[in-house]
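Trainee: structure for the following, please:
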Amino acid sequence: MLRLTNINKRYGSHEVLNFSEWNINKGIYWLKGGNGTGKSTLFRIISGQIPFIGEVQLNGVSLRKEPVKFRSKISFAEAEPQYPLFIKGKELIDFYTETRKTDRKQAKDLADHFEMTPFLDNVVGSYSSGMLKKLSLICALVGDADLFILDEPLITIDILSAGKLNKLITEKASQGKSFLISSHQEVSNDQLKLDKVYQIINKQIFQL
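Mentor: Take a look at the predicted model:
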């Protein structure tokens, strides 16, 4: 489903990633690694946010040859989301809903699921870090992407919300959707059934 070949990424003279191939099929995958190992960089490459050397394909669609079609198949939630402080939560969700041409009921159900509905008329600048994280997850899960990339989705949210997120991931995976997740915290198979676990070591990706 997802195929990366001959990937190289540098920031100036600093090389972050350098590997020949990485393939994953449908499923739920956990990418481990400490700060600075290249997890977020890899996720930004796959989601088409930064330039790189190499090729990325999702279900046969090339990021380089068909960038718009490719990006429509992926949804990415940053580890530390940053939104304009003056925008309301509802306005941000509406933007994602309209852009992805999806049912507003889906967004409403997600907001209710994460208990964010009472706060959506408030501006983002008034949100706590946990609320901001839940807002970013709602925006990421809206729509019908083939691959959801969640960078550190468990940081700043409470245990109850983490359980609700795991339930949603499991439900979407049962519908044929795939997930790439990074986390400093241990992801137990009791909480989320993982298909495989990977780790970036010395700029390359290894299965654990």
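Trainee: C-alpha only now, for contacts and for neighbours.
Mentor: OK.
Trainee: so what's the residue count around Asp144?
Mentor: Applying other Cα atoms under 10 Å, we find 16 other residues in the vicinity of Asp144.
Trainee: and it, what is it in contact with?
Mentor: Lys73, Arg100, Thr102 (Cα atoms under 8 Å, 6 or more residues apart in numbering).
Trainee: next one: it from Ile24, what distance?
Mentor: According to Cα to Cα, to the nearest Å, Asp144 stands 19 Å off from Ile24.
Trainee: Lys90 now?
Mentor: 35 Å.
Trainee: next: Phe114.
Mentor: Computed as Cα to Cα, the Phe114 to Ile24 distance reads 29 Å.
Trainee: same question for Leu92.
Mentor: Note on Leu92: its distance to Ile24, by Cα to Cα, is 31 Å.
Trainee: can you check Leu135 too?
Mentor: Using Cα to Cα, Leu135 is found at 28 Å from Ile24.
Trainee: which of these two has more neighbours?
Mentor: Leu135 (25 against 16).
Trainee: tell me which element the more buried one falls in.
Mentor: Using DSSP states H and E, Leu135 sits within helix 129-141.
Trainee: to compare against the first, here's another:
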Amino acid sequence: MISLDLENIEKKYGDHTILSFEKWRLDSGIYWIKGGNGTGKTTLFRVISGQTSFKGELSLNQISLKKEPVAYRAMISYAEAEPQYPSFITGNELLNYHIAVRKADRLAAEDIIEQFGMTAFMNNKIGGYSSGMLKKLSLICAFTGDIQLYILDEPLITIDADSAQVLYRLINKYREKGSSFLLSSHQELEAGQLTLKATFQIKDRKIEAC
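Mentor: A predicted model of the protein is given here:
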């Protein structure tokens, strides 16, 4: 079980307020944040994953991001919508970093690599990857290790239909193991693939149920 609690959240870029709400609480499950570009989905995910500053209080399982940032971030895995990595390192070098930090099982990671059809490319420099390969690499790294909350921003963009099926299977597998998910997408999720706990949207800087 997880308990994600956000209170009195405000996020601005300059004078432009992106998020401003009093309270949002989630427990275990798969959640979908839907909506078009520019609605604040990525900003919300960057706040929750500890990637950007904000006003307010944020905790996961009663562990505060601001008071215990290392312990908080250890429970979260965040995959960006448009991942960017140093072009001079290989896919395996990036993955090895995640394995070391999370003390993860290499064999489990290799199984995910094979499912995404990336085995032949992991020793190549990331600078030669296509956008689809970059996205799959980011998902491979995201699913490496035992994490309580996975935050996947636009996980379906730039990947093919077969890879989308792999993604759905991984989400369901990790959910069965007890992990929870926050997903964002401006496109519809494939019907019947995931059992969603709830669906939300950001409207007028606030989060509301759909």
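Trainee: can you calculate the TM-score here?
Mentor: The TM-score (TM-score structural alignment, normalised by the length of structure 1) is 0.98; 208 aligned residues with a Cα RMSD of 0.8 Å.
Trainee: could you measure the alignment partner in structure 1 of Lys173 of structure 2 against Thr41 of structure 1, distance?
Mentor: Under the alignment (TM-score structural alignment), Lys173 of structure 2 maps onto Glu171 of structure 1. Note on Glu171 of structure 1: its distance to Thr41 of structure 1, by Cα to Cα, is 27 Å.
Trainee: give me the secondary structure label for the alignment partner in structure 1 of Tyr97 of structure 2.
Mentor: With TM-score structural alignment as the criterion, the equivalent of Tyr97 of structure 2 in structure 1 is Phe95. Recorded secondary structure, Phe95 of structure 1: helix (DSSP: H, G, I helix; E, B strand; the rest coil).
Trainee: try Ala162 of structure 1
Mentor: Under three-state DSSP, Ala162 of structure 1 falls in the helix class.
Trainee: pull the contacting residues for it.
Mentor: Leu154.
Trainee: report the separation between Pro118 of structure 1 and Ser161 of structure 1.
Mentor: Distance, Pro118 of structure 1 to Ser161 of structure 1, using Cα to Cα: 16 Å.
Trainee: who has more neighbours out of those two?
Mentor: Neighbour comparison, Pro118 of structure 1 and Ser161: the larger count goes to Ser161, with 17 against 9 (by other Cα under 10 Å).
Trainee: which residues of structure 1 fall in strands?
Mentor: Counting by DSSP state E, structure 1 has strands at residues 2-11, 14-24, 28-32, 53-58, 61-62, 74-77, 147-151, 178-182, 196-201, 204-207.
Trainee: kindly reformat those strands as JSON lines containing distance to Asp109 of structure 1.
Mentor: JSON lines is the format used below for those (distance: least, Cα to Cα, whole Å):
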{"stretch": "strand 2-11", "distance to Asp109 of structure 1": "29"}
{"stretch": "strand 14-24", "distance to Asp109 of structure 1": "30"}
{"stretch": "strand 28-32", "distance to Asp109 of structure 1": "23"}
{"stretch": "strand 53-58", "distance to Asp109 of structure 1": "28"}
{"stretch": "strand 61-62", "distance to Asp109 of structure 1": "31"}
{"stretch": "strand 74-77", "distance to Asp109 of structure 1": "18"}
{"stretch": "strand 147-151", "distance to Asp109 of structure 1": "18"}
{"stretch": "strand 178-182", "distance to Asp109 of structure 1": "20"}
{"stretch": "strand 196-201", "distance to Asp109 of structure 1": "29"}
{"stretch": "strand 204-207", "distance to Asp109 of structure 1": "35"}
